[in-house]
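**Q** How does the following fold in three dimensions:
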Amino acid sequence: MRITIIAGARPNFMKIAPIIDAIINKKQQGHDITYQLVHTGQHYDKNLSGTFFEELNIPFPDANLEVKSGTQSEQTAAIMIGFEKYLEESPCDLVVVVGDVTSTMACAIVAKKAGVDVAHIEAGIRSGDMNMPEEINRIVTDSLTDYFFTTSTYANENLKKVGVSDDKIFFTGNVMIDTLLKNESRLVKPPVWNALKLEAKKYMVMTLHRPSNVDEEHQLKGLITQLVDLGKDFPIVFPVHPRTKKLLEGLNLNFDNLHFIEPLGYLHFNYLVKNAFAVLTDSGGITEETTVMNVPCITLRDSTERPETCEIGTNVLVGSDSDKIKEAFSVLLSGNWKKGSIPKLWDGHAAERIVDAIADIYNL
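**A** The predicted structure follows:
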């Protein structure tokens, strides 16, 4: 059996690494299973993609579609054209897509039109916010998927509500946590640690990239100004996404405790997260990592596709509501942040369960 694995953006790389390891292990046990890795090139900045292959020991891709930047439609079209050609030249039995980025949706469409089965890892998550491009990607991908691998019971229920049968849903856990647990002992202190004289649990990490937060200059400036003011007693380290960097230019956000830095690789970034007093973010994936590492997380979004990080973990949603942000900081700075726990099956073995299920499905 030949599997084609799709990766295109930073969150994908963390998710495919344990899948590849599990496939290799399965093959070594005598099962007829091989894989090919396709990098769409959706993220092309070295710190957003290149370093992940090195740090997480991911084999060099069999193909890079080199799509790079563009509008949502331009990227989708370019990925579909490139992947269709690749699939014609290198046929397979199953296409595995992960997460909810543009590459996930585009390659799922191409695979189904080519008559190839699709497996979606991280299927069924929903925010309910159709203004998020990722939500559209999730819905379209899951409408085409043959086998659904989920991270939570919430995702299972979302799929059942739209008519997915139980025999197509596999609750296997969270592959991104596989990667985190495997590499936690390898996390590396980034150069910025000494440059800014950081101390464990005495600084915050900020990430912002959602269009709802960064597309409008006045909104972005007001949000950052409030966060920096409320966290004035802490250095705030802000690795800036290339998309956000363009928007920040000219806003004159000069604060003594706010430090803009270049994007970091996986081992450097998660070292910062693990040792932070708190994380301020609009990312979904980071809320999963903070939950496992027991780091307080304030999420600057009105909705989340990962409700378990709020109901079970260390995450709180505040959106861009000034009062909710103040309230969250009040709890945080008083030392009364909730004590989270780790969701079921976030144990480092999700990828093994996924590959075992695939082997059973195809009688390998």
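
**Q** From here on, just use CA atoms for contacts and neighbour counts.
**A** OK.

**Q** List the contacts of Ala351.
**A** Neighbouring residues of Ala351 by CA atoms under 8 Å, 6 or more residues apart in numbering: 18-19, 22, 172, 174-175, 178.

**Q** Nearest to Phe53 among the residues you listed?
**A** For the contacts of Ala351, the minimum distance to Phe53 (CA to CA) is 12.2 Å, reached by Pro18.

**Q** Assign a three-state SS to the residue nearest to that closest one when sequence neighbours are not counted, would you?
**A** The shortest distance from Pro18 to any non-neighbouring residue, by CA to CA, 6 or more residues apart in numbering, is to Ala351 (5.7 Å). Here Ala351 takes the helix state, with states given by DSSP: H, G, I helix; E, B strand; the rest coil.

**Q** next up, for comparison:
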Amino acid sequence: MKVVTIVGARPQFIKAAAVSRAFNNLNSKKSLAEVIIHTGQHYDHNMSEVFFKELGIPQPDYNLHVGSGSHAQQTADMLKGIEEVLRKEQPDWVLVYGDTNSTIAGALAASKMHIPIAHVEAGLRSYNRRMPEEINRVLTDHVSTLLFCPTKTAVTNLEREGITEGVKNVGDVMYDCMQYYRARLETSSVLPFGVQRKGFALATVHRAENTDSPQSLRQIFDSFKEISKQIPVLVALHPRTRKFIENYNIDISDSIKILEPLPYLQMIELEHNAKVILTDSGGVQKEALFVETPCITLREETEWVETVEIGANVLCGANKSRILDAYYRVIDGDFKVDWSSNIYGDGKASDKIVELLVGDHSS
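**A** Okay, the predicted model is just below:
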């Protein structure tokens, strides 16, 4: 059986590491071949190559080097490149992850060629159609043959849209990753800028709804500036966000410490040691839960609703007063969380995905 895996962005590299490892584990018993296409959506060394090395992901068989561009241009270039590879490889499955342009490009190319699609992280919904990610995930789900859901909520979301065939609640592959790499965390290592364990805030900002709005980005960094008067704020700065900060001439306080995008292990180590996390990233919201660090989400909605329901995450949008209110709740200890909730599976989602792919192919 041959599977073409399509990745292109940081979160997909992390998820693919877990599933590729499951492919390798089963390959001793079955004749499996995984062909990896890297679209080049994330191409900066710190956003791409470092993850392949650090997480032990096999080097891509194909790199399309698409790079940045408008959604239409980027997706079109991916479609063309992916179609050429699929025509050459003739796989039994195309495996896509999450909700990026790489996801929808892979799904569209495969569907036009009548190749079955398996979607990892299916069924997520923010119900905000202004988000490009929401369009990508909805359309991908509707052309997929196997839909690997991370939660019961995701299964319910698909049922509402009439999708019931091929839906499997396997758990979250990012939880698999966290379980696998947790033992490698160097909790005694020196943290950047001399910050102390549980004595700093960690932040990431990259979504278009925040970066494309000067008002929103200023509100967010003004809140970081206020928080930094009490504890250091470390911002792992996405290259795209850095560009907008410069374009909008947003002043960043010296007490806000800027980091380059971080490798996975260093990022989860900082998440584990932070007092609080502020982010608009879906993946970081979950990682915050996994390492039991309170999360303040810089969005008005989230596809990871379970993190909010159990009290581990609070939605604040790009509103300075709401962000600061949530921060003070954390500092005052008024952030009650049921950290024991096992909402993302048993850490074996990747094994289940590979077994289901093999089983469906052989049936």
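
**Q** Can you give me the TM-score here?
**A** Comparison of the two superposed chains (TM-score structural alignment, normalised by the length of the second structure) gives a TM-score of 0.95, and 361 aligned residues with a CA RMSD of 1.7 Å.

**Q** Show me which of the contacts of Ala351 of the first structure is closest to Thr299 of the first structure.
**A** When those are compared against Thr299 of the first structure (criterion: CA to CA), the nearest one is Asn174, at 19.7 Å.

**Q** The aligned residue in the second structure for that closest one: neighbouring residues, count only.
**A** When the second structure is aligned by TM-score structural alignment, Asn174 of the first structure is paired with Asp172. Using other CA atoms under 10 Å, Asp172 of the second structure has 24 other residues around it.

**Q** Give me the subset of the contacts of Ala351 of the first structure lying in helices.
**A** Residues from these lying in helices, with DSSP state H as the criterion: 18-19, 22, 175, 178.

**Q** Just the helices from the stretch 151-300 of the second structure, written as ranges.
**A** Remark: helices assigned in the stretch 151-300 of the second structure by DSSP state H, counting those that start in this stretch are 152-160, 173-181, 208-211, 214-227, 239-247, 264-273, 282-290.

**Q** so can I have JSON lines of those helices showing distance to Pro58 of the second structure and mean neighbour count?
**A** As requested, the helices of the stretch 151-300 of the second structure are exported to JSON lines (distance: least, CA to CA, whole Å; neighbours: other CA atoms under 10 Å):
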{"stretch": "helix 152-160", "distance to Pro58 of the second structure": "29", "mean neighbour count": "17"}
{"stretch": "helix 173-181", "distance to Pro58 of the second structure": "16", "mean neighbour count": "21"}
{"stretch": "helix 208-211", "distance to Pro58 of the second structure": "31", "mean neighbour count": "18"}
{"stretch": "helix 214-227", "distance to Pro58 of the second structure": "37", "mean neighbour count": "20"}
{"stretch": "helix 239-247", "distance to Pro58 of the second structure": "25", "mean neighbour count": "15"}
{"stretch": "helix 264-273", "distance to Pro58 of the second structure": "16", "mean neighbour count": "21"}
{"stretch": "helix 282-290", "distance to Pro58 of the second structure": "22", "mean neighbour count": "21"}
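
**Q** would you turn those into TSV with distance to Ala33 of the second structure?
**A** Formatted as TSV, the helices of the stretch 151-300 of the second structure follow (distance: least, CA to CA, whole Å):
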stretch	distance to Ala33 of the second structure
helix 152-160	29
helix 173-181	20
helix 208-211	36
helix 214-227	44
helix 239-247	34
helix 264-273	26
helix 282-290	28
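
**Q** circling back to that earlier point, from the contacts of Ala351 of the first structure, which single one is nearest Ser330 of the first structure?
**A** Closest to Ser330 of the first structure out of these is Asn174 (31.5 Å), distances taken as CA to CA.

**Q** Might one say that the closest one is in contact with Ala350?
**A** Yes - Asn174 of the first structure is within contact range of Ala350, at 5.7 Å (criterion: CA atoms under 8 Å).

**Q** Quick check: the aligned residue for Ser212 of the first structure in the second structure?
**A** Per TM-score structural alignment, Ser212 of the first structure is aligned with Glu209.

**Q** Now do the contacts for its match.
**A** Met131.

**Q** Kindly recompute the last result at 10 Å.
**A** Neighbouring residues of Glu209 of the second structure by CA atoms under 10 Å, 6 or more residues apart in numbering: 130-132, 216-217, 280, 298-299, 317-318.

**Q** That one and Asn128 of the second structure: what is the separation?
**A** Between Glu209 of the second structure and Asn128 of the second structure the computed distance is 11 Å (CA to CA, to the nearest Å).

**Q** Of the contacts of Glu209 of the second structure, which count as buried by neighbour count?
**A** Those of the contacts of Glu209 of the second structure that meet the buried threshold are 132, 216-217, 280, 298-299, 317-318, by 16 or more other CA atoms under 10 Å.

**Q** Where does Phe148 of the second structure sit: helix, strand or coil?
**A** Here Phe148 of the second structure is recorded as strand under three-state DSSP.
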